[in-house]
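In: Predicted model follows, preceded by the sequence.
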Amino acid sequence: MREYFTALVKGRRRNPGTDPISSWIAVWDDLEPDRAAADEAVFHLALFMVLAALETTSHVLAGAVRLLLEHPRQRDWLRTRPEHIPGALDEVLRYDAPIHMISRVAPEDTVLAGVTIRENEMVQLMVGAAHHDPRQYADPELFDIRRRSPHLSFGGGIHFCLGSALARMEAECLLTALLQRLPGLQLAGAPGWASRVAFRRLITLPVARA
């Protein structure tokens, strides 16, 4: 991927177009006089956008299917009430977020919850743990698609996910079709997980039709 995106950035610098990478190069050229540094920044941005979009969306889709199949009564309830699919997706995003850890670097010395954080030190925000905080959620270990609670899966502020609307649309389309076309779908084995911390990833999700 490094080889591919490095070549792509170089190609867009030589022949800019109307695509996002060409736009990012123009923006970074205004911010960074060193063209090599600007190209490196655009490379990392392009790589991040691909990884973030594919990794997170695929987990939301697979995670939604897994959780509904593990909770057949809620799945059947949702099948007859498809208008509640958006709310069910929010519970999926809370219960098993696609990203369980977010890294941030402190721009200056600060104190957070009584802990001193020095400038340029990295802080790990444990989103997965926050979503199961009993001080914020009643029965946090209970998966309940009728729950109406906020979550941090799309980030917030200037870091709010640009692809949140697309991810929601994809997931709603998937669940709507799945519930209508495959009413007898069920788990056929235990899910397999990648050995990771930040990005959640299902390696296998065996399913079968009843």
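Out: Received it, and whenever you're ready, just let me know what you need. Numbers count the residues shown, from 1 in each chain.
In: all contacts plus neighbour counts: C-alpha atoms, from now on.
Out: Will do.
In: For this structure, which residue occupies the most central location?
Out: Closest residue to the average C-alpha location of the chain: residue 56 at 3.3 Å, with Cα atoms, centre = their mean.
In: from memory residue 204 sits against residue 194, does it?
Out: No: using Cα atoms under 8 Å, residue 204 and residue 194 do not qualify as a contacting pair, with a distance of 9.2 Å.
In: buried set for the helix of greatest length in the chain?
Out: Of all segments of type helix in the chain, defined using DSSP state H, the longest is helix 35-70. Buried residues in helix 35-70, counted by 16 or more other Cα atoms under 10 Å: 38-39, 41-43, 46-47, 52-53, 55-69.
In: helices and strands around the next helix or strand after that helix, which ones?
Out: Next helix or strand after helix 35-70 toward the C-terminus (DSSP states H and E): helix 72-79. On a contact count with 3 or more Cα pairs under 8 Å, 6 or more residues apart in numbering; DSSP states H and E, helix 72-79 meets helix 35-70, helix 164-181.
In: swap the cut-off to 7 Å and go again
Out: helix 35-70 (3 or more Cα pairs under 7 Å, 6 or more residues apart in numbering; DSSP states H and E).
In: the inter-axis angle of the helix it packs on versus helix 164-181?
Out: If you take axes from the mean of the first three to the mean of the last three Cα atoms, to 10 degrees, helix 35-70 sits at 30 degrees to helix 164-181.
In: Identify the residue spatially nearest to the residue nearest to the centre of the chain, adjacent ones excluded.
Out: Distances taken as Cα to Cα, 6 or more residues apart in numbering place residue 98 nearest to residue 56, at 5.0 Å, with adjacent residues excluded.
In: next, the one to line up against it:
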Amino acid sequence: MGDLVPAPWGGYLVTGYDACDQVLRGRNWLVPDFAWQARQTRTERWEAVATQEMSGTLSRLNAPEHTRQRRSLGNLFDRNTLREMGPRIEADVTELLDRLSERIQADGEADLATVVSEQLPINTVGRWLSIAPEDYPHILTMTHNQVHAQELLPTKSQLAISEQATMDLREYFTRLVRERRDQDGDDLIARWIRTWDALESDREATDRVVYQLTMFVTIASLETTATLLSSLVWLLLGSPGRWEWLREHPEHIDDAIEEALRYDPPIRVNSRVASEDTVLAGTFLPKDTMVHVMYGAANRDPRRNPDPHTFDMLRRGNHLTFGGGAHYCLGAGLARMEARALLGQLLERFPTLRAAGLPEYAPRMVFHRVTSLRVAA
């Protein structure tokens, strides 16, 4: 249908790899921030509590505020940080796979998605932010419910669920930031508070920014990585011989991860708006036009990845799953590390692992989520 397809609700779907890449990297394409929302005539969606709250987070900010906040974080997951996190992630994987093994032995099968895939990211991020482990289930529930507001066309009932989850997230992380300020320790959140105290003269402004950063970094790290982990395992188990081949060729674990990212991206759609009159894929688009970058379609553009519907671990192809430009995913390196740790141990400990049924998914368009993946060994 072309690189640019009119959407039934207005705006355009961007499907071609090069056109999507141009939007993600182009300085004349912005995220739909508060200023853009204020210029819209149909405002019900943008006035929703959950939408308003997320619009203050890093993913919905444009320069110069986006630049300012991102610089304050530094390189969150540089090589040294990942190296330090690596042993604990490996230990977490071992513990989670022990649980998986116990469930399989007791019941004949177990749900990889809930026992392992959802737990590894919250363990990793929770420890990094020094969050109490007993709070992890509550954070996961709030995150699952909040993302409804980030769908393309959320229903009123979905927005209501998301609104309650957003209020719960605000209460939780506002309290967390207040506690860290009072303790004045050496944890990551306390260091962010001190960084922003040096940038802001208003303590309330500091606490608001740190709350938004902490909440966003937490929830952005959970569902996406969990889905990558489950999808990766499913793609390897879903066709005869793949699991066995990768066990015999573990040097291609990273290749398998990149192909899974290309083939089945955890986020399917991301929206941008034109900051000025522009031309995209040969089509004139006036200022403020919204376009939806279709990651899955871009990753399967045959002009970029020949035979795109085939899962090929030796492809060494290209994908846009982590985005591009100023909003490139902060946690890309961490997600890859978690996937590498899990897959490496799974291949070694479960040589005869097999799927015990088809994966189950949440009914969404934007945030792809595997809710269940039963496996046996």
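Out: Now that the structure is in, tell me what you want to look at. For clarity, every value in this text was computed on a predicted model and none was experimentally measured.
In: what about the aligned partner of the residue nearest to residue 56 of structure 1 in structure 2, neighbour count?
Out: The alignment partner of residue 98 of structure 1 in structure 2, by TM-score structural alignment, is residue 266. For residue 266 of structure 2, the neighbour count with other Cα atoms under 10 Å is 26.
In: try residue 162 of structure 1
Out: Neighbours around residue 162 of structure 1, by other Cα under 10 Å: 13.
In: So the counterpart of it in structure 2, which state does it fall into?
Out: Aligned against structure 2 by TM-score structural alignment, residue 162 of structure 1 finds its counterpart in residue 330. Following DSSP: H, G, I helix; E, B strand; the rest coil, the label given to residue 330 of structure 2 is coil.
In: The stretch 1-150 of structure 2: helices as residue ranges?
Out: Counting by DSSP state H, counting those that start in this stretch, the stretch 1-150 of structure 2 has helices at residues 17-25, 34-38, 44-47, 49-54, 65-73, 79-107, 112, 119-128, 136-146.
In: so which of these comes closest to residue 188 of structure 2?
Out: Residue 188 of structure 2 lies closest to helix 119-128 among those, at 7.5 Å (Cα to Cα).
In: mind listing what's buried in that closest one?
Out: For helix 119-128 of structure 2, by 16+ other Cα under 10 Å, it's 119, 120, 121, 122, 123, 124, 125, 126.
In: matching residues in structure 1 for that helix?
Out: On structure 1, no counterpart of helix 119-128 of structure 2 exists by TM-score structural alignment.
In: by contact count, what packs against that helix?
Out: Using 3+ Cα pairs under 7 Å, 6+ apart, helix 119-128 of structure 2 is in contact with helix 79-107.
In: Would you mind stating the distance between residue 15 of structure 1 and residue 21 of structure 1?
Out: Look at residue 15 of structure 1 and residue 21 of structure 1: by Cα to Cα, to the nearest Å, they are 11 Å apart.
In: hang on, I meant residue 201 of structure 1
Out: Between residue 201 of structure 1 and residue 21 of structure 1 the computed distance is 27 Å (Cα to Cα).
In: what about the residue mapped onto residue 10 of structure 1 from structure 2, which SS state?
Out: Aligned counterpart of residue 10 of structure 1 in structure 2: residue 178 (TM-score structural alignment). Of the three states, residue 178 of structure 2 takes helix under three-state DSSP.
In: Next, the contact list for the match of residue 98 of structure 1, please.
Out: Residues in contact with residue 266 of structure 2 (Cα atoms under 7 Å, 6 or more residues apart in numbering) are 224, 227, 228, 367, 368, 369.
In: among the residues you listed, which two are most distant?
Out: Farthest apart among the contacts of residue 266 of structure 2 by Cα to Cα are 228 and 367. That separation is 11.4 Å.
In: What does residue 372 of structure 2 correspond to in structure 1?
Out: Residue 372 of structure 2 maps onto residue 204 in structure 1, by TM-score structural alignment.
In: Surely its match and residue 192 touch.
Out: Yes: the criterion here is Cα atoms under 7 Å, and residue 204 of structure 1 meets it with residue 192 at 4.9 Å.
In: Just the element for the closest residue to residue 73 of structure 2 other than its chain neighbours, please.
Out: Using Cα to Cα, 6+ apart and skipping the chain neighbours, the partner closest in space to residue 73 of structure 2 is residue 192 (7.5 Å). Residue 192 of structure 2 belongs to helix 188-199 when assigned by DSSP H and E.
In: Quick one: list the elements packing against that helix.
Out: Applying 3+ Cα pairs under 7 Å, 6+ apart, we find helix 188-199 of structure 2 packed against helix 156-183, helix 203-220.
In: Which among these is found nearest to residue 112 of structure 2?
Out: Proximity to residue 112 of structure 2 (Cα to Cα) singles out helix 203-220 among those, at 20.4 Å.
In: My understanding was that residue 269 of structure 2 contacts residue 297; is that so?
Out: No: contact criterion Cα under 7 Å: residue 269 of structure 2 and residue 297 do not qualify, at 9.5 Å.
In: So residue 160 of structure 1 sits against residue 154, correct?
Out: Yes: counting by Cα under 7 Å, residue 160 of structure 1 touches residue 154, with 5.7 Å between them.
In: tell me the contacts of the counterpart of residue 68 of structure 1 in structure 2?
Out: Alignment of residue 68 of structure 1 against structure 2 is given by TM-score structural alignment, with residue 236 as its counterpart. Taking Cα under 7 Å, 6+ apart, we find residue 236 of structure 2 in contact with 242, 243.
In: what's the answer for residue 195 of structure 2, then?
Out: Applying Cα under 7 Å, 6+ apart, no residues contact residue 195 of structure 2.
In: Also residue 302 of structure 2?
Out: If a contact means Cα under 7 Å, 6+ apart, then residue 302 of structure 2 has residue 308 as its contacts.
In: host element of the corresponding residue of structure 1 for it?
Out: Using TM-score structural alignment, the equivalent of residue 302 of structure 2 in structure 1 is residue 134. Using DSSP H and E, residue 134 of structure 1 sits in no helix or strand.
In: now residue 134 of structure 1: how far from residue 141 of structure 1?
Out: 9 Å.
In: Give the equivalent position in structure 1 for residue 107 of structure 2.
Out: Counting by TM-score structural alignment, residue 107 of structure 2 has no partner.
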